[in-house]
Structures are given as C-alpha cells and as structure tokens.
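A.B. asks: Pasting the sequence and the predicted model now:
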Amino acid sequence: MAGNGKHALILVENLSVPFDRRVWQESLALREAGWEVSVICPRGTKRDTEAYAEIQGVRIYRYPLKAAVGGPLGYLQEYGTALWHSYRLARKVGKVDVVHACNPPDLFFLLGKRFKRRGARFIFDQHDLVPELYLSRFERGKDALYRAVCWLERQTYRTADVVIATNESYRAAALSRGGKRPEEVFVVRSAPAVERFREVPVDPTIRRDKPYVLCYLGVMGPQDGVDYALRSLAKLRDEQGRTDWHAVFVGGGDTFDQMVALAGELGLADQVEFTGRVSDEDLVRYLSAADVCLSPDPLNPLNDVSTMNKVMEYMAMGKPIVSFELREARVSAGEAAVYAPANDESQFAKLIVALLDDPEARRRMGEIGRERVFGPLSWEHSARSLVAAYAAAVGGASVPRQRDAGAGVARPDVTAAVPQPRQSPVEDKHGQVAAGVDDADAAVADQPAEGA
C-alpha cells in the first residue's frame, strides 16, 4: 500500500475529530492508503469528549480547550494553550514520519521544526489564509498583530515540505507569498460526505403555511454574512413585496444572539426561524424542504478566495443557490448558483424572487449542483491528491499535480486576489473556518473549505 505502514500525526485546533469532517475524511483516506494515523485535537463540549479514542483505526488524542472570547488577545491565549497541549500529547505518540498541521493557527510550524530534526516531514494543510481572516474578522487594519500573523504564515510556509491548499486561490498564495514550488503544493478540496445528504419527504410544518422555504446553513460569525441575508430578506419583503416565504437559519456561532436580535429589529421575527445547531437528521429535513438556499458571505479579503462548505452541501442536496459574486463561490457552484453584485442586498433579494418564480430554473440548477458534487468535486478526487501530497513529502520526488477538479468555469486570475509578500521579514498579509468554533456551533462549520 502507498503508506507502507508509515505514521502520520495530524494536528488540528479548530474542531474536535471526527466532528471536523475534512480532517476525518483525510484521516480515513490515509488509513485506506496504508498509513498509520494519529490525531491531536481539542475535545468537544457535547461530542468527542473523551481524552483518547480509537475509531476505525485512527488514534485520537484530545485536550481541553476553551474557545476564545473577545478580540485578538483571546485568540492568542486559546492558540497558546492549544500549542502547549499539542506538544504535550505529541510526546506520547511516538515516532512519526509526517506531521500534518491544519491551521488556524499558524503556530504548528514550531512543532514541525522539532519533528523535522528527528527526520519527519512537515505538511501544512492551509484551511485558512490567516492574514485575510484577521482583516475580515477584526477590522483593525494592518496593525502590529496583522504583521505578526503574516510573519507566522511565512514561517509556516518556510518550514513546510509540502502545502495542501483547499482551492486554487489558496494555492496561488502558497506559490506567490509562500515561495513554494508548483510541485510542492497540492489542491485537496473539501467535499461533503454525500452519504449524509439524501432528500427526505418534505415536512409541511417547516413551511409555516407559506408556499416557499428559504434556508441558510452554517456558522454565524462576523464574516459569514447572516446580517446581509437578513437585510436582503427585509428588502425582499419591502422592495419586492414578497411575503410568501418562511426562512430557516440552521447553525450557531459567535453572532447568533446578535442575528436573532437583528431579525427582530427588521420586523422579521415571524418569518425567520433560528434553529441553532441541529442533528444530521433535522439538517436534512430542513434542506429537503428548501426551495432556495442562501450563501450571503460578503465580499472581503477572506471570503473572495475561500470555498464555503455550505455551498457544497446545498449542491449535494440539489438546491439552487443565491450568492454574492465571489470568485471561489463561482468556481465551486458554477451554474448551480446565481450571483448578485458583491454585497448588494437589493439585487440579492431580486435574485431570490427570480428563482421563486422559476421552478424549472430551480430544478435545473439543483441537477447541475448534484452532478458537480457527485462528479468532479467529489471527495474521491481530493483523496487521490492527498495521497499524492504525502508521496511527494516522504519520497522527495516530484509528483505530477492533478488538474483541480473544481475547474468547471473560466478561472479568474487569482494571483491578484491575495496580498503579495514584501521583503521585510515582518510585513503584511488572511481563508474559512471560524476560529475557535466547537461542536456547540453550526451543524457544519464553514471552511475553506472549507475554504472548507
């Protein structure tokens, strides 16, 4: 087998495993390829609570971690705690051949350097462009902390033998500001576990006696655009005169309470339902009832170049999507979505109307989405690229890079989408999992995909 019994240690701070579905898919793909796999991650609050578990041959070591609250300093405390526990548990794992570090944070290169001195290889799995995340989440500009996260990203790139990118935009960042060679960067796109997304008979109670259901699924953080969705729904009512819909927002996150309050302020409390985090069974029930799904992520430095898990999951369910114009949203969804000009809530509302009034377009877009997720965007393609990345890391040989399976539309020039490096070792530069989210949050966490 490809792994020949070699040992991979995966480090992840953002979510517990196997709740982190991307990391879990990667772990199982590596096991299938003959690798021994250990994972170090935080404990969940309602699931994945054991300090140690072995599941399907994957050994999982978990540590206690309190998610950050407040501003950047809270994240520094969270990340420092995670780094210490990861170091402590890594000493129990034994000899490893590859350290596979998933960000955020961009601190695991410190452990990577330690293991490299013992002969291991270091793979950087870049779930987020952290400088863009910093700019998009905190709106503090290019201050000292921003320059610090840029420096940490550069150190991580420098330490990495191989970089795994979630899409071509992230790959462009690794090649340009990361200085990596093309044969050192592999695209491993996040993909939904399609077996979870099977339509069930529509539950009429979800409609609340309305003809149509609109649905949002995902994390509710500062950069996720739930506020844009709510204001768009207010314009759908006020500017388009449409009240023949009920909207369901599935998930949770840092701004959940604020979004519930905003719905009230906009007079939408009777038409908008916030479910909080739900079971997989209820998730599928809500999505099966949806006529149109919402992807309201606004244009910002992070969202434009990130792959949103919710887009992939909407497509897996065969649902048409309304999105803002973001370059990676268009690469992922193609003709399965319609695109409003960036951050234009009135146009977003008009596109919802157009889809509600065109059942044939909804059907066609749903079919296109399912074909993409079950075909060129399926996990099978990503798993092959993952195994190739490992082969390049341990073999040191050049492995031909597979064409990105997401290429279904004309690809824009993504190099301009990511800030370029400067010459100073501590200068400027941030992709999509909400940092610090645990399993009390959304049914599926967005990451670049994903980045999710």
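C.D. replies: Structure's in. What do you need? Numbers count the residues shown, from 1 in each chain.
A.B. asks: C-alpha from now on. contacts and neighbour counts both.
C.D. replies: Fine.
A.B. asks: and the closest residue to residue 116 other than its chain neighbours, what is it in contact with?
C.D. replies: Nearest residue to residue 116, sequence neighbours excluded (C-alpha to C-alpha, 6 or more residues apart in numbering): residue 122, at 7.0 Å. Applying C-alpha atoms under 8 Å, 6 or more residues apart in numbering, one finds that residue 122 lies in contact with 98-101, 112-113, 116, 159-162, 393.
A.B. asks: Second structure follows, compare the two:
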Amino acid sequence: MPGRALILVENLSVPFDRRVWQEATTLRDHGWDVEVICPQGTDRDTEREAVVDGVAIHRYPLEAASGGPQGYLKEYATALFHSIRLARAITRRAPVDVVHLCNPPDLLFLVALVLRVIGRRHGVRTRVVFDQHDLVPELYLSRFRPKRDALYWGLRLVEFLTYRTADVVISTNESYRAKAVGRGRVPGHRAFTVRSAPALDRFKQVPPEPELARGREHLLVYLGVMGPQDGVDYAVRALSQLAERRDDWHAAFLGGGDAFDDVVDLAHRLGLDDRVTFTGMADTPDVRRYLSTASLGIAPDPLNPLNDVSTMNKIMEYMAMGLPMVSFDLTESRVSAGDAALFARPNDVDEYASLISELLDDPVRRKQMGEVGRERVAGALSWTHSQSSLLAAYGSVDPAPPRRSSPVEVTDR
C-alpha cells in the first residue's frame, strides 16, 4: 500500500531534474505522500522549502565542485551532511516507508541507514530503492582517470554497498541493469529498468523562428550538460570542419556545465564566433523555440566507459521534438535513437562533420527520421512504459509492518 516516500537527489535541483520530477509526480498520483531532499538551484528552484503540485521539496545550499576529485569529495560531504540533517527533521513527524536514492554520488546509502534506524524506533521497516542514474566508477574513468586506480576501486566499493543496502534497484537502461545484476549481485527479480523519457506535453512544436539561424538556412542545436565527458569539444571541432565545406548553417549550444568556458574558448580559437551561439542554460520556452527551428540535433558524446552504456537525455528530447540527429555510434545511443539518427564512427570528428553535411542536403530523409523518433518516444520509449516499471519496482518491496499507534518522536540532534 502507498505510504511516505522520501527521494534524495544531489546533482540537480527539483523539479529541474526532470526524471526525478516524473518519478515524484507518478508516485504522488498513485497515492504516495512524496517529499524530496535536493540542493538549491542557482537560477531556479532557489527556495529552501517549497510545495510544488503536492510534492514537498526541501533544499539545501551546495557549491558545485570544480577541479579534480578532491572538489567532489568536498561537495559530496556537504551534501551528505545536509541530507542527513533534513531527513532526520522530516522523520520527526513519522518515519518514511521508502527512501529513494538517486545517484551520483553513491554515498546516499548512509542516509538510508540512518532512516532505517529511525524507522525501527517507530516499528516501521524503511525500505530502500536505489535509482541508478549514473555508473559512478565509469564516470570517474571517463572524466578523470583512464586507468583503474585506488579511488576507482573505492568508488566500486561504495557502489556495491549501495547495492547491498537497496531492497530494489531501478536503472535507466538494460546496460545499467546488467551491471547491477552482474557486479552488484542484485537478484534479477529485484532489478528493474525504468528508462528516462521526455514529457511529451513539455516538448511540443512551436512556430519556427528563422532568425535564430542568424541569416543561414539551417540551424543546428546542441541541448544538454557541458561536462568534460559530454563531447561538446568534439562537436565544436566537427563544426570547424563543416565550416570549411559549407556556410549555410548556424549552431546553437543550449546548456551549461564546468566545460562551458573551455568550449567557448575553443570555438573562438577555431574562428567560429559568427557561426555558433552559446546561450547558457535554457528554460522550456527557449528549448521549444530552438528545437522547433532546427534542422538537426547534435549528440557528440564520445566513446568512453560511461557514455557507451548511458542513455542520453538529449537524444530522447530531440526525438520528442521530431528532430533528426547525428551521434557517435554508442551502444545505448543506438538503442535509444534507432533510425532517428545517423551514426559516425566513435570519436571520428571528420565523419561526424560529413554526416551532418549529408543530412543537411536531404530534407526528405530528415523529415522521415524525425517522424521515426517522435513515434519511438510516443510508443515503446514513452514514460507510460517507464511509469509501469517504476510502480512495479515499488510494488515488489516487502510490505512494511503496521505502524505503532503512538510513534516515538525522533529529535534532530
């Protein structure tokens, strides 16, 4: 039976984190009392406490890491402190029935252990759902170190401890689920795939605005985070080659991240100042404007240990807008996009530029690919299917024993 669910997320604010927000509202719609602990946003989600569409959100201040792994250790320690503090305060009223851990980092299992202790004092068994958004050890290899060092094995350890703590693991795709069942030793019946899927009511076509292409025939769009592992530098280098072949395009990069300044500088050094626009983080109306005007989407995520097995939100969102795309040939990118994308050899900038040019010359093919993509996200890859998997995962956890009639009050000491 539905009860109280507490969702913990560290790397994005809510409701800006679209996957977490879809999960929270799905649970709410099916009778759960849902609360969320997350960091404050910078330009949005800035209130410390908010109730949005019936979901109570508790936010804490957090400075995003910069530099090497040491910066992330500081960020994660701060997040862990605030998450435990807020979780204890929330359980003063009553314990939570389910704590839902969204990584990264893989340290939030420590909060779950605290909540289990509190739950026992109330006569309630608090269950744990591990929502694996990223493979953190592979993220470390892709972002910082190409070799497996002591820190990599430390990350593998805390990941394994999170698997051990969880009653249920939900993964964003089958590749992640295979990791949970394999190296995580999670029984298959406790491992569920809940794919991230765009909300189709958010991604709707609006009238195109040709002026966004700055006087050119075609607008190319990149949408998403700009981190070192996201390949925006590959996109800029490919566009530099494209500029040598044709001048009928302009590119817009919508998003931000800790590689933002580096890719802006790279575009300047390659002489692309009049060919590319960097908008920074974009809200929903601007995303619709740019994607409705674009001829194609750019998905330049290079081959690395993380990207090959990850589902890219940008690919799903391009398809939701009926936008064809060019991607490097990665395992899960091909699973997601299918015939809605052209695939270049991994990390081959020259072929990537060639495929962009090829697609720009073929409007009929672009239209067909866009229709294929839209059909995929409205059908087999829709949130309707993911929603069913999420509810099945929640339904599979052991029912909690009856609450005591007079719960023991827990103070936040």
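C.D. replies: Thanks, I have the structure now. Small disclaimer: the values here were computed from a predicted structure and weren't measured.
A.B. asks: coming back round to it: corresponding residue for the residue nearest to residue 116 of structure 1 in structure 2?
C.D. replies: In structure 2, the residue paired with residue 122 of structure 1 is residue 128, using TM-score structural alignment.
A.B. asks: likewise residue 137 of structure 1?
C.D. replies: For residue 137 of structure 1, the residue aligned by TM-score structural alignment is residue 143.
A.B. asks: how much space is there between its match and residue 342 of structure 2?
C.D. replies: Distance from residue 143 of structure 2 to residue 342 of structure 2, counting by C-alpha to C-alpha, to the nearest Å: 26 Å.
A.B. asks: can you check residue 383 of structure 2 too?
C.D. replies: 24 Å.
A.B. asks: and the two? which has more neighbours close in?
C.D. replies: Remark: of residue 383 of structure 2 and residue 342, residue 383 carries more neighbours, 24 against 20, as counted by other C-alpha atoms under 10 Å.
A.B. asks: Can you tell me the closest non-neighbouring residue to that one?
C.D. replies: Excluding the flanking residues, the one nearest residue 383 of structure 2 by C-alpha to C-alpha, 6+ apart is residue 197, at 5.1 Å.
A.B. asks: Structure 1: which residue goes with that neighbour?
C.D. replies: Aligned by TM-score structural alignment, residue 197 of structure 2 pairs with residue 191 of structure 1.
A.B. asks: mind listing what its match touches?
C.D. replies: By C-alpha under 8 Å, 6+ apart, the residues touching residue 191 of structure 1 are 22, 309, 312, 373, 377-379, 382, 449, 452.
A.B. asks: Am I right that it is in a helix?
C.D. replies: No. The assignment for residue 191 of structure 1 (DSSP: H, G, I helix; E, B strand; the rest coil) gives coil, which keeps it out of a helix.
A.B. asks: so of the contacts of residue 191 of structure 1, which ones are in helices?
C.D. replies: 22, 309, 312, 373, 379, 382 (DSSP state H).
A.B. asks: which residues in structure 1 form helices?
C.D. replies: With DSSP H as the criterion, structure 1 has helices spanning 21-32, 72-93, 109-116, 130-138, 144-159, 168-176, 226-238, 256-265, 280-289, 309-316, 327-333, 345-356, 359-374, 379-395.
A.B. asks: Just name the most buried of these.
C.D. replies: Across those, the average number of neighbours (mean count of other C-alpha atoms under 10 Å) peaks for helix 309-316, which reaches a mean of 28.
A.B. asks: Give me the range in structure 2 that it lines up against.
C.D. replies: Using TM-score structural alignment, helix 309-316 of structure 1 pairs with 313-320 in structure 2.
A.B. asks: so how far is the matching stretch from its chain's centroid?
C.D. replies: Distance of stretch 313-320 of structure 2 from its chain centroid, counting by C-alpha atoms, centre = their mean, to the nearest Å, is 12 Å.
A.B. asks: superposed on structure 1, where does it end up, distance-wise?
C.D. replies: Superposed on structure 1, stretch 313-320 of structure 2 shows a mean distance of 0.4 Å to its aligned residues (mean C-alpha distance after the TM-score superposition for structure 1).
A.B. asks: what stretch of structure 1 lies opposite stretch 47-67 of structure 2 in the alignment?
C.D. replies: Using TM-score structural alignment, the match for stretch 47-67 of structure 2 in structure 1 runs over residues 50-70.
A.B. asks: tell me which residues in the matching stretch are buried?
C.D. replies: 53, 58-68 (16 or more other C-alpha atoms under 10 Å).
A.B. asks: hmm, which two among those residues are most spread apart?
C.D. replies: 58 and 68 (28.0 Å; C-alpha to C-alpha).
A.B. asks: that older thread, could you measure the match of residue 137 of structure 1 against residue 137 of structure 2, distance?
C.D. replies: 10 Å.
A.B. asks: Residue 31 of structure 1 -> structure 2?
C.D. replies: By TM-score structural alignment, residue 31 of structure 1 lines up with residue 28.
A.B. asks: and its match, what is it in contact with?
C.D. replies: Contact analysis of residue 28 of structure 2 by C-alpha under 8 Å, 6+ apart lists 34, 54-55.
A.B. asks: Please give me every residue in contact with residue 329 of structure 2.
C.D. replies: Going by C-alpha under 8 Å, 6+ apart, the list of residues near residue 329 of structure 2 reads 303, 343-346.
A.B. asks: 6 Å instead, please
C.D. replies: Contacts for residue 329 of structure 2 were tallied using C-alpha atoms under 6 Å, 6 or more residues apart in numbering; they are 343-346.
A.B. asks: Identify the residue spatially nearest to it, adjacent ones excluded.
C.D. replies: residue 343 (4.9 Å).
A.B. asks: Could you do residue 15 of structure 2 as well?
C.D. replies: In this structure, residue 15 of structure 2 finds its nearest non-sequential neighbour in residue 21, 5.2 Å apart by C-alpha to C-alpha, 6+ apart.
A.B. asks: Tell me if I'm right that residue 332 of structure 2 and residue 307 touch.
C.D. replies: No. Checked against C-alpha atoms under 6 Å, the pair residue 332 of structure 2 and residue 307 is beyond contact range at 8.2 Å.
A.B. asks: burial count for the residue lying closest to residue 23 of structure 1 once chain neighbours are set aside?
C.D. replies: Nearest residue to residue 23 of structure 1, sequence neighbours excluded (C-alpha to C-alpha, 6+ apart): residue 17, at 7.1 Å. Using other C-alpha under 10 Å, residue 17 of structure 1 is surrounded by 26 other residues.
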